[in-house]
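> sequence-free structure coming up:
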């Protein structure tokens, strides 16, 4: 295989795998009958990971516009899954935190994610999955560090 074909194949595999993974996640969340949309589920998981972050930071991590995140947060707040609390270091800003009600839903979302990853890695040895994770982390870090 020549270098151009190898590059094209690798680029396609990475981008198409991300597309297929996202579509499968969305389908699983919808089929699970959770009270949130797939985008709201992603937002909720990011709120959990960033714990007390501002809307701007959540949007940056998700790779979407802050106003889009604002709409998701509004819905999650209406469902009493998150709260916006004053930021003690900047009174103009709010920190987004989970409510106790969110914990059960997050467990259900994580269960769907675990099932999805089990499906995606079916037939792979644990050692192969570990190598795959290291390779993806390296690719991610290399691209994230690029100017």
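Thanks, I have it. Computed from a predicted model, the values in this text were never measured in an experiment. Residues are numbered from 1 along each chain as shown.

> hey, let's count contacts and neighbours off CA atoms from now on
Will do.

> Could you pull out the strands in the chain for me?
With strands called from DSSP state E, the chain shows them at 82-87, 90-98.

> How far away from the center of its chain is the longest one?
Yep, that's strand 90-98 we're talking about. Relative to its parent chain, strand 90-98 has a centroid offset of 21 Å by CA atoms, centre = their mean, to the nearest Å.

> I'd like to know how far the most centrally placed residue in the chain sits from residue 127.
Geometric centre of the chain, nearest residue: residue 42, 4.8 Å, by CA atoms, centre = their mean. Relative to residue 127, residue 42 is positioned 28 Å away (CA to CA, to the nearest Å).

> likewise residue 52?
Residue 52 is 35 Å from residue 127, by CA to CA.

> circling back: among the strands of the chain, which comes closest to residue 57?
Set against residue 57 and scored by CA to CA, those come closest in strand 90-98, at 9.9 Å.

> Flag every buried residue along that closest one.
93-98 (16 or more other CA atoms under 10 Å).

> who touches it?
The contact list for strand 90-98, computed with CA atoms under 8 Å, 6 or more residues apart in numbering, reads 47-48, 51-55, 81-87.

> Now with 6 Å, please.
Identification of contacts with strand 90-98 by CA atoms under 6 Å, 6 or more residues apart in numbering yields 51-54, 82-87.

> Scan those and report the most crowded one.
Ranked by neighbour count (other CA atoms under 10 Å), these have residue 82 at the top, with 22 neighbours.

> Check it against this one:
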């Protein structure tokens, strides 16, 4: 009889938690009356943390297609929450910045995130939360290194051809 995968294996649990957390965040934003879709809210928060980044870099960090991000950016720009500026090092690229009008909205989104995380982490002590955060940051760093190694290997193979 073939062995069955363990549904509580770390990888499965991380994927389940990430999916469920994103879904809970999207529901919370959709019902908060902020006037943004959950995707637009995620985009605005990400821009605020990556202020002055290129569109492509933001899309990659969010794990979405550049065209999807472009749609979110068009809407956020039309609402006056972001601006696109030419990249001085590449005239084809745009750098994305939040505007002062976005600050209260970003604060509202942050309040929703904090409220959600307080609910999700209830019953877990501060020390455990900090330890979990540090361990997850280590996993993230390891995954980033793996991606960089994969990209380097692909480049080497391409150059060898």
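Alright, I've got the coordinates. Computed from a predicted structure; not experimentally measured.

> Make TSV from the contacts of strand 90-98 of the first structure and add distance to residue 68 of the first structure to it.
Shown next, in TSV, are the contacts of strand 90-98 of the first structure (distance: CA to CA, whole Å):
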residue	distance to residue 68 of the first structure
51	19
52	18
53	16
54	14
82	16
83	17
84	16
85	19
86	21
87	21
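
> Quick check: the farthest pair among those?
82 and 87 (14.9 Å).

> related to what we said a few turns ago, which position in the second structure aligns with the residue nearest to the centre of the first structure?
Under the alignment (TM-score structural alignment), residue 42 of the first structure pairs with residue 42 in the second structure.

> any idea how far its match is from residue 130 of the second structure?
Counting by CA to CA - residue 42 of the second structure and residue 130 of the second structure are separated by 23 Å.

> cool, and residue 13 of the second structure?
For residue 13 of the second structure relative to residue 130 of the second structure (CA to CA), the value is 19 Å.

> Residue 14 of the first structure: neighbour count?
With other CA under 10 Å as criterion, residue 14 of the first structure counts 11.

> what do you get for residue 113 of the second structure?
Residues near residue 113 of the second structure, counting by other CA under 10 Å, number 16.

> Could you do residue 108 of the first structure as well?
14.

> That one and residue 137 of the first structure: what is the separation?
Relative to residue 137 of the first structure, and taking CA to CA, residue 108 of the first structure is found at 26 Å.

> Then residue 72 of the first structure?
In terms of CA to CA, residue 72 of the first structure sits 28 Å off from residue 137 of the first structure.

> the more surrounded of these two?
With neighbours defined as other CA under 10 Å, residue 72 of the first structure and residue 137 compare such that residue 72 has more, 20 against 12.

> and that one, what does it touch?
Contacts of residue 72 of the first structure by CA under 6 Å, 6+ apart are residue 40.

> How about residue 22 of the second structure?
Residues counted as contacts of residue 22 of the second structure (CA under 6 Å, 6+ apart): none.

> Next, the distance between the ends of stretch 31-47 of the second structure.
End-to-end for stretch 31-47 of the second structure, by CA to CA: 22 Å.

> quick one: it to chain centroid distance?
Relative to its chain's centre, stretch 31-47 of the second structure lies at 12 Å (CA atoms, centre = their mean).

> check contacts around residue 59 of the first structure.
Contacts of residue 59 of the first structure (CA under 6 Å, 6+ apart): 65-66, 69.

> Can you tell me the closest non-neighbouring residue to it?
Distances taken as CA to CA, 6 or more residues apart in numbering place residue 66 nearest to residue 59 of the first structure, at 5.1 Å, with adjacent residues excluded.

> same deal with residue 45 of the first structure?
Nearest to residue 45 of the first structure is residue 106, by CA to CA, 6+ apart, at 7.0 Å.

> Could I have the PyMOL command that selects the buried members from the contacts of residue 59 of the first structure?
Selection of buried members from the contacts of residue 59 of the first structure for PyMOL, criterion 16+ other CA under 10 Å:
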select buried, resi 66+69
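
> from the contacts of residue 59 of the first structure, which single one is nearest residue 144 of the first structure?
Nearest to residue 144 of the first structure out of the contacts of residue 59 of the first structure is residue 65 (CA to CA; 18.2 Å).

> Helices along the first structure, start to end?
Secondary structure of the first structure (DSSP state H): helices at 3-31, 38-50, 55-62, 66-78, 102-120, 126-145.
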